[in-house]
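Visitor: Quick one, structure for this:
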Amino acid sequence: MLILLPPSEGKTAPHRGAPLDLAGLSSPVLTDVRERVLGALVALSSGNPTEAATVLGLGSSQLDLLERNALLRDAPTARADRVYTGVLYDALDAATLSPAPKRRAGARVAVVSSLFGMVRLGDRIPAYRLSGDVTLPGLGPVAGVWREALGPAVTEALGRGLLVDLRSTMYVAFWRPDRDLAARTATVRVLHESGGTRKVVSHFNKATKGRIVRALLEDGRDPRTPAALAEVLRDLGWAVEVGEPTAKGTQLDVVVSQL
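Guide: This next block holds a predicted model:
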């Protein structure tokens, strides 16, 4: 099983640690593209601050993030699960997993990243600012840059297991499974039900996904089909509805009534 997560917009900048080593990251098949994206981001952030802020979607109070980006090659790094923050990662709380679930997290969880394509929770990365909808000068839309490169990396990391896709809409655009892989892909949507009405609420969605990942890691089972994953989630206490298989995978709706 491979669980794909979105990155967080906010990140905790490491105060100390070895500088970034692209060759030391997992999925070395992505190294060349990582170097291109990193070079374009550093060059942009080192240039005209007004232009860079506009391209990166930064407000006047966020210009310190340009300096952080400009120094990425020498910035201290930490494990990705300590750099990425926010509702999903707080709910996952990888640092407090016991040894066996923590080992599973290293083997079964990956984060789709605008800068690095895909990283494992144990990969050492710096804090950076690069949203998935940015178009980098000289390189083009970040999503388009990764679209072709990510396929081999995900396929290699997945092996013959089930792909559990928890990415947000922005990062789904980075790569989509082909028809063959879609047969063993489960996409998860969290719906908040209140007063007979269901809707997607960002906070519920992120927090529940983080809890789902943690529960799957603690449980330890390795379902091989979307239907089997749904059964595991039901055993773990969630209400799950299974959609029809499509060319993009099988959607599982997790219905929650409270946070």
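Visitor: can we go C-alpha only for contacts and neighbour counts from here?
Guide: Fine.
Visitor: all strands for the protein, in order.
Guide: In the chain, the strands defined using DSSP state E lie at 2-5, 78-79, 109-113, 117-120, 124-125, 135-136, 140-141, 163-165, 185-194, 197-199, 239-242, 250-256.
Visitor: who wins for proximity to residue 89 among those strands?
Guide: Nearest of those to residue 89, taken as C-alpha to C-alpha: strand 2-5 at 9.6 Å.
Visitor: centre of the chain versus that closest one, how much separation?
Guide: 7 Å (C-alpha atoms, centre = their mean, to the nearest Å).
Visitor: packing partners for that strand?
Guide: With contacts taken as 3 or more C-alpha pairs under 8 Å, 6 or more residues apart in numbering; DSSP states H and E, strand 2-5 sits against helix 99-108, strand 109-113, strand 163-165.
Visitor: Another sequence for comparison is provided below:
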Amino acid sequence: MLVLLPPSEGKAPSGGDGGPLELGSLSLPELGDAREVVLGELVALCQGDEEKARDVLGLSAGLVGEVGKNARLHDAPTRPAGEVYTGVLYDALGLGSLDGVAKRRASRSLLIFSGLWGAVRIGDRIPSYRCSMGVRLPGLGALGAYWRGAMAGVLPGVAGDGLVLDLRSAAYAAAWKPKGEVAGRTVTVRVLHAPTRKVVSHFNKATKGRIVRSLMTAEGGEPGGPAELVDALRGLGYGVEVDVPGKAGAPWRVDVLVDDLH
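Guide: Reported below is the predicted structural model:
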């Protein structure tokens, strides 16, 4: 099973016990050249005109310190990506409290998309940074479009022949869209407030984090395909509605229904 996650805008504060970034040590080494280009563009932007960098990155005046942080990425200390990403989804997922078996499953299954790195595993050591997939870097344009070519050549192999659970937001889904046979075993998930059938952003993220945690800690084998995932979610107590694709090579869509918005 491969679980595709968005990152979080919020990151753990700079610092960590790791040395500076080593691009060659990151998972998915085929993305190395593209990562080096994006990193170089981002650092150059943030070492130049601060106001321009803040505008390009979409930062408020209160986040101007993020520009300086990006300017020092080559020398900044690193920590595992699973510790760098914070926020609602990751708080609910609670990677730090997983036991050994669940942590190994998460290390193998989770793939976090990133405007800067393309995608990383939770154990990859990275510095804290600020650069969303929606950013348009000078010289590169929109990062979602930039990453698409590199991802298309790498992600089908990473997906293997198992289930792909896609929990990304739209901006990060733009970087790779499963196609063909891989798409046919991909499931996208929405979390809806059951009485209104509306998406509630904060609770959407929290529920997705809980779903991933439930799958990582569940006893027995991992779901092998979309139908098995639906059974697993129902077995874990989630209310589920399924939109089964009408043609081969199309992803399944699953709506998880919740009553409680806390």
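Visitor: Post the TM-score for the overlay when you can.
Guide: In this superposition the chains share a TM-score of 0.96, using TM-score structural alignment, normalised by the length of structure 1; 257 aligned residues with a C-alpha RMSD of 1.1 Å.
Visitor: Any chance of JSON lines for the strands of structure 1, columns mean neighbour count and distance to residue 211 of structure 1?
Guide: What follows is those, written out as JSON lines (neighbours: other C-alpha atoms under 10 Å; distance: least, C-alpha to C-alpha, whole Å):
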{"stretch": "strand 2-5", "mean neighbour count": "23", "distance to residue 211 of structure 1": "12"}
{"stretch": "strand 78-79", "mean neighbour count": "20", "distance to residue 211 of structure 1": "20"}
{"stretch": "strand 109-113", "mean neighbour count": "23", "distance to residue 211 of structure 1": "13"}
{"stretch": "strand 117-120", "mean neighbour count": "24", "distance to residue 211 of structure 1": "18"}
{"stretch": "strand 124-125", "mean neighbour count": "26", "distance to residue 211 of structure 1": "23"}
{"stretch": "strand 135-136", "mean neighbour count": "18", "distance to residue 211 of structure 1": "33"}
{"stretch": "strand 140-141", "mean neighbour count": "14", "distance to residue 211 of structure 1": "32"}
{"stretch": "strand 163-165", "mean neighbour count": "26", "distance to residue 211 of structure 1": "14"}
{"stretch": "strand 185-194", "mean neighbour count": "21", "distance to residue 211 of structure 1": "12"}
{"stretch": "strand 197-199", "mean neighbour count": "11", "distance to residue 211 of structure 1": "19"}
{"stretch": "strand 239-242", "mean neighbour count": "17", "distance to residue 211 of structure 1": "14"}
{"stretch": "strand 250-256", "mean neighbour count": "20", "distance to residue 211 of structure 1": "12"}
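Visitor: need those in TSV with distance to residue 32 of structure 1, can you?
Guide: TSV is the format used below for the strands of structure 1 (distance: least, C-alpha to C-alpha, whole Å):
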stretch	distance to residue 32 of structure 1
strand 2-5	22
strand 78-79	21
strand 109-113	15
strand 117-120	11
strand 124-125	16
strand 135-136	16
strand 140-141	16
strand 163-165	25
strand 185-194	27
strand 197-199	41
strand 239-242	39
strand 250-256	32
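Visitor: which residues touch the aligned partner of residue 72 of structure 2 in structure 1?
Guide: Alignment note (TM-score structural alignment): residue 72 of structure 2 maps to residue 71 of structure 1. If you count contacts by C-alpha atoms under 8 Å, 6 or more residues apart in numbering, residue 71 of structure 1 has them with residue 42.
Visitor: before we move on, the earlier item: which stretch among the helices and strands packed on strand 2-5 of structure 1 comes nearest residue 226 of structure 1?
Guide: strand 163-165 (8.3 Å).
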